[in-house]
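>>> just a sequence and a predicted model for now, questions to come.
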Amino acid sequence: MDDASALYLGLISGTSADSIDAALVSFSRGVPQLQAAHTHPWPPALRERMLTLAQGEAALDLDAFGRLDVEIGHHFADAVLQLLVQSGTPAHAIRAVGSHGQTIRHRPTGEYPFTLQLGDPSIIAERCGIDVVADFRRADMAAGGQGAPLLPALHAMLLARPGHARVVLNLGGIANITVLGADGGVHGFDTGPANGLLDAWCLRHRGEAFDRDGTFAASGRVDPALLDALLADNYFALPPPKSTGREHFHLAWLAMHPQLASLSPADVQATLLELTARSVAIAIEQQAPSAEEIMVCGGGVHNGALMQRLGELLAPRNLCSTARYNIDPDFLEATAFAWLARQRLLGLPGNLPAVTGARGPRLLGAIYSAPAIEPSTRTLSGAS
């Protein structure tokens, strides 16, 4: 297949594990262009199991762990097949699927750093009849890097402007920034929690998966004592490169702070929103003081209260969605894993050592080859 005309498909389920994002991507002169997209929901019971495991609130024996890996893989395969049906795209038109998997643990420091994503790529390749590239983070970590964030290289390709200092802010379960220097330099890191804590607290106290438009947070008041205690966490003072996840910032971490006991749920939500906004603003002020524009992607772009607060803290910088530049903020991450799959098949590195701290550029991802199967077998499983 001529790569210039090939399609790639990217899959991501982020820290919030709210859904699987699937992006069908074409490449013109190496630049990705989103052709179609699909958001595939997780069954609530499975999502709860994944989050409980990711937060260290439960342990699995090896048999249960292995079954979960396969079960998650089936849902990723379903997301691929659904997008192919919706877009009218035959499987043979897809050069490869780039699957990030579902992160269950990310420990980039210590004697033996590791990162772990579930979602058996062989299941995706078998059921969809498409080659799969997966396990993108471990090669970078083996080279001494954090394994994250992996989007800055694509951010630079799509959004850097010579002579202009800019920041791309991804508001997923965890917030991360890509600093695009006026001189062409690129660096970035995870700033701390974004939607992950907000969603978890909202689910616990309102039974809703997320705080729609930030209305729950807007109904409360920020508690300065709790905010100061949260911002005192050692992670915020660490210099980059750095990355984090739900295994650090979760409700048990929040519950360690005694100030919580005297506050209403709405006041806690307001304080968590302020924590996200303040930690992002501090990181940008420290690492990108000359930035003229902050371009936002990820689910947090739809939280009106969070965007308003970020705009206040980051003024006079211009704050906008990446949609202003015709880049869908909801599917930029999925697009990135389509791009990373293409990089792997072309034998090109996918990491930026200046971002992750790796010893050098590395090929990211392992290739799982598709078998020759009949199209009639590519159907949605009962796992949906």
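Thanks, I have it. Quantities reported herein were computed from a predicted structural model and do not represent experimental measurements. Numbers count the residues shown, from 1 in each chain.
>>> could you use CA atoms for every contact and neighbour count after this?
Noted.
>>> mind checking how far residue 212 is from residue 86?
From residue 212 across to residue 86, the span is 27 Å (CA to CA, to the nearest Å).
>>> tell me which of those two has more neighbours.
residue 212 (15 against 11; other CA atoms under 10 Å).
>>> check contacts around the more buried one.
If you count contacts by CA atoms under 8 Å, 6 or more residues apart in numbering, residue 212 has them with residue 303.
>>> and what of residue 178?
With CA under 8 Å, 6+ apart, residue 178 has these contacts: 152, 155, 167-169, 186-189.
>>> let's go with 6 Å and repeat that
For residue 178, the contact set (CA atoms under 6 Å, 6 or more residues apart in numbering) comprises 152, 167-168, 187-188.
>>> am I right that it falls within a strand?
Yes. With DSSP: H, G, I helix; E, B strand; the rest coil as the criterion, residue 178 is part of a strand.
>>> secondary structure element holding the nearest residue to it once chain neighbours are set aside?
Excluding the flanking residues, the one nearest residue 178 by CA to CA, 6 or more residues apart in numbering is residue 188, at 4.2 Å. In this assignment (DSSP states H and E), residue 188 forms part of strand 186-193.
>>> quick check: what element follows that strand along the chain?
helix 195-206.
>>> and that following helix, how far out from the chain's middle?
On the basis of CA atoms, centre = their mean, to the nearest Å, helix 195-206 sits 18 Å off its chain's mean C-alpha point.
>>> any idea which helix or strand comes after that helix?
Following helix 195-206 in sequence, per DSSP H and E, is helix 215-218.
>>> next, the angle from the next helix or strand after that next one to strand 186-193.
Remark: after helix 215-218, the chain's next helix or strand is helix 224-231, criterion DSSP H and E. On the basis of axes from the mean of the first three to the mean of the last three CA atoms, to 10 degrees, helix 224-231 is oriented at 130 degrees to strand 186-193.
>>> which residues touch whichever strand in the chain runs longest?
Ranked by residue count and defined by DSSP state E, the top strand of the chain is strand 94-107. Outside strand 94-107, the residues that touch it by CA under 6 Å, 6+ apart are 6-13, 54, 113-119, 130-134, 337-338, 341.
>>> now do the helix or strand following it: everything it contacts.
The C-terminal neighbour of strand 94-107 among helices and strands, as given by DSSP H and E, is strand 114-118. With contact meaning CA under 6 Å, 6+ apart, strand 114-118 is reached by 69, 101-108.
>>> put this next to the first one:
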Amino acid sequence: MPALYVGLMSGTSLDGIDAVLVEIDETRTAHLDAITAPMPEALRGEILELIGKPAGVDLRRLGALDARLGELFASAALELLSRSRRRPADIRAIGSHGQTLWHQPDSDTPFTLQIGDPNRIAERTGITTVADFRRRDMAAGGQGAPLVPAFHHARFASPGTTRVIVNIGGMANITILPALPERAPTGFDTGPGNILMDLHALTHLGRPHDASGAWAASGQVDDALLATMLADPYFSLQPPKTTGREHFNASWLQAQTDARPHTPPADIQATLTELTARSIRDAIRQHAPDCGHILICGGGAHNLHLMHRMQSLAAPLPVASTATCGVAPEWVEGTAFAWLADRTLRGLPGNLPSVTGARHPVILGTIYPGRL
């Protein structure tokens, strides 16, 4: 029997909470409705401040942020249900990724930290909530991310054609779906997605992003600056690998642009756009040389200039949005965490060791029961 789920996702860009209503059965995942609840600017600022100064974390602020975000996630779920004319009793479970504060898989003691208290989500909504998806994979020796490739494989695999799914959020990641069904999917974070472009736009335009990439399109790529950026060691690391604001952040951007002080801001934006497109293209060429089709999801799919650069760099390969396969690009990640919640409740593994590097498949997440 089909069941209804809600997926909740807040990504690296911190622009809002995606809430997605999904119908799932054993053979099908159907997206029914979705909203994005804006992240209050003051709350976004507090989270960014916490991420920017991890050595000076105030535990009282951390605990309060966890609680406040939990309430915000719950409100987003309830708003979605109200809009969809559904009752909490209609929903089997919520899958909540939470908000990543820090992700450090490559250290003596690997760990990851997401906040957005799932106890509060379950209490406010009355709906069983599945959360804390990353840590079990890390406990099994994996990177804890990316986790969405398992859903990409279930939803977008096309036997006979090697497909690459490119998710461009704050960071960018790819999922390689082999043409041969017996071959395991692979995937990894390629590097920055929208994060550096957004930071630069905020500084110079006073806006959180470069709408449709129009500003970047007005500039010229600084080839020397691009070469310096692409020389960052992350790009040459072999997968499995993941990254985030811990590496690609305002300080990283400042260090790069300080070396080219006379480059006009629009040219820097064009170069940052090219960095995202080129690093994705290079990753596909190296790790999926037989790729026959590229599908783009995430907020970056709405950046027209970035999509143009992706299409130019990937030619003659076809590049399209996941909307051509029935899932709007902005709702793929939220749908994925609804799907992962279903996997957890059915006692099925949700990670792909061929992607994360875990020693074996594991059931992801912790279950927080709804009201009795």
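Received it, and whenever you're ready, just let me know what you need. Everything numeric here is computed off the predicted structure, so don't read it as measured data.
>>> superposing both, give me the TM-score.
Here the TM-score for the pair of chains, by TM-score structural alignment, normalised by the length of the second structure, is 0.97; 369 aligned residues with a CA RMSD of 1.2 Å.
>>> hmm, back to that, which part of the second structure matches the longest strand of the first structure?
Residues 91-104 of the second structure are where strand 94-107 of the first structure aligns, with TM-score structural alignment as the criterion.
>>> tally of neighbours for residue 205 of the second structure?
So residue 205 of the second structure, with other CA under 10 Å, has 14 neighbours.
>>> separation between it and residue 265 of the second structure?
In terms of CA to CA, residue 205 of the second structure sits 10 Å off from residue 265 of the second structure.
>>> coming back round to it: what's the PyMOL line that selects buried ones from the contacts of strand 114-118 of the first structure?
Burial among the contacts of strand 114-118 of the first structure is assessed by 16 or more other CA atoms under 10 Å; the matching PyMOL selection reads:
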select buried, resi 69+101+102+103+104+105+106+107+108
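>>> could I get the contacts of strand 114-118 of the first structure as a markdown table with distance to residue 316 of the first structure?
Converted to a markdown table, the contacts of strand 114-118 of the first structure look like this (distance: CA to CA, whole Å):
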| residue | distance to residue 316 of the first structure |
| --- | --- |
| 69 | 46 |
| 101 | 38 |
| 102 | 37 |
| 103 | 36 |
| 104 | 38 |
| 105 | 37 |
| 106 | 35 |
| 107 | 36 |
| 108 | 35 |
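>>> ok, so of the contacts of strand 114-118 of the first structure, who is nearest residue 29 of the first structure?
Using CA to CA, residue 101 comes nearest to residue 29 of the first structure of the contacts of strand 114-118 of the first structure, at 27.6 Å.
>>> beyond the stretch of helix or strand residue 342 of the first structure belongs to, next helix or strand please.
Following DSSP H and E, one finds residue 342 of the first structure within helix 332-345. Downstream of helix 332-345 of the first structure, the next assigned helix or strand under DSSP H and E is helix 353-356.
>>> residues contacting the alignment partner in the first structure of residue 69 of the second structure?
By TM-score structural alignment, residue 69 of the second structure lines up with residue 72 in the first structure. Applying CA under 6 Å, 6+ apart, we find residue 72 of the first structure in contact with residue 119.
>>> in three-state terms, label residue 72 of the first structure for me.
helix.
>>> re the thing from before, mean deviation of the helix holding residue 342 of the first structure from the second structure?
On superposition with the second structure, the mean distance recorded for helix 332-345 of the first structure (mean CA distance after the TM-score superposition for the first structure) is 0.5 Å.
>>> now that helix: how far from the chain's centre is it?
13 Å.
>>> quick one: that helix aligns where in the second structure?
The aligned range for helix 332-345 of the first structure is 332-345, by TM-score structural alignment.
>>> what does stretch 33-50 of the first structure give?
Going by TM-score structural alignment: stretch 33-50 of the first structure matches residues 30-47.
>>> between the two ends of the matching stretch, how far is it?
For stretch 30-47 of the second structure, the separation between the terminal residues is 33 Å (CA to CA).
>>> buried stuff in it?
Buried residues in stretch 30-47 of the second structure, counting neighbours by 16+ other CA under 10 Å, are found at 30-31, 33-37, 39, 44, 47.
>>> repeat that for stretch 209-225 of the second structure.
Applying 16+ other CA under 10 Å to stretch 209-225 of the second structure flags 209-210, 212-217, 219-222, 225 as buried.
>>> quick one: these as JSON lines, columns for distance to residue 297 of the second structure too.
Formatted as JSON lines, those follow (distance: CA to CA, whole Å):
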{"residue": "209", "distance to residue 297 of the second structure": "17"}
{"residue": "210", "distance to residue 297 of the second structure": "18"}
{"residue": "212", "distance to residue 297 of the second structure": "15"}
{"residue": "213", "distance to residue 297 of the second structure": "16"}
{"residue": "214", "distance to residue 297 of the second structure": "20"}
{"residue": "215", "distance to residue 297 of the second structure": "22"}
{"residue": "216", "distance to residue 297 of the second structure": "20"}
{"residue": "217", "distance to residue 297 of the second structure": "21"}
{"residue": "219", "distance to residue 297 of the second structure": "25"}
{"residue": "220", "distance to residue 297 of the second structure": "26"}
{"residue": "221", "distance to residue 297 of the second structure": "24"}
{"residue": "222", "distance to residue 297 of the second structure": "27"}
{"residue": "225", "distance to residue 297 of the second structure": "27"}
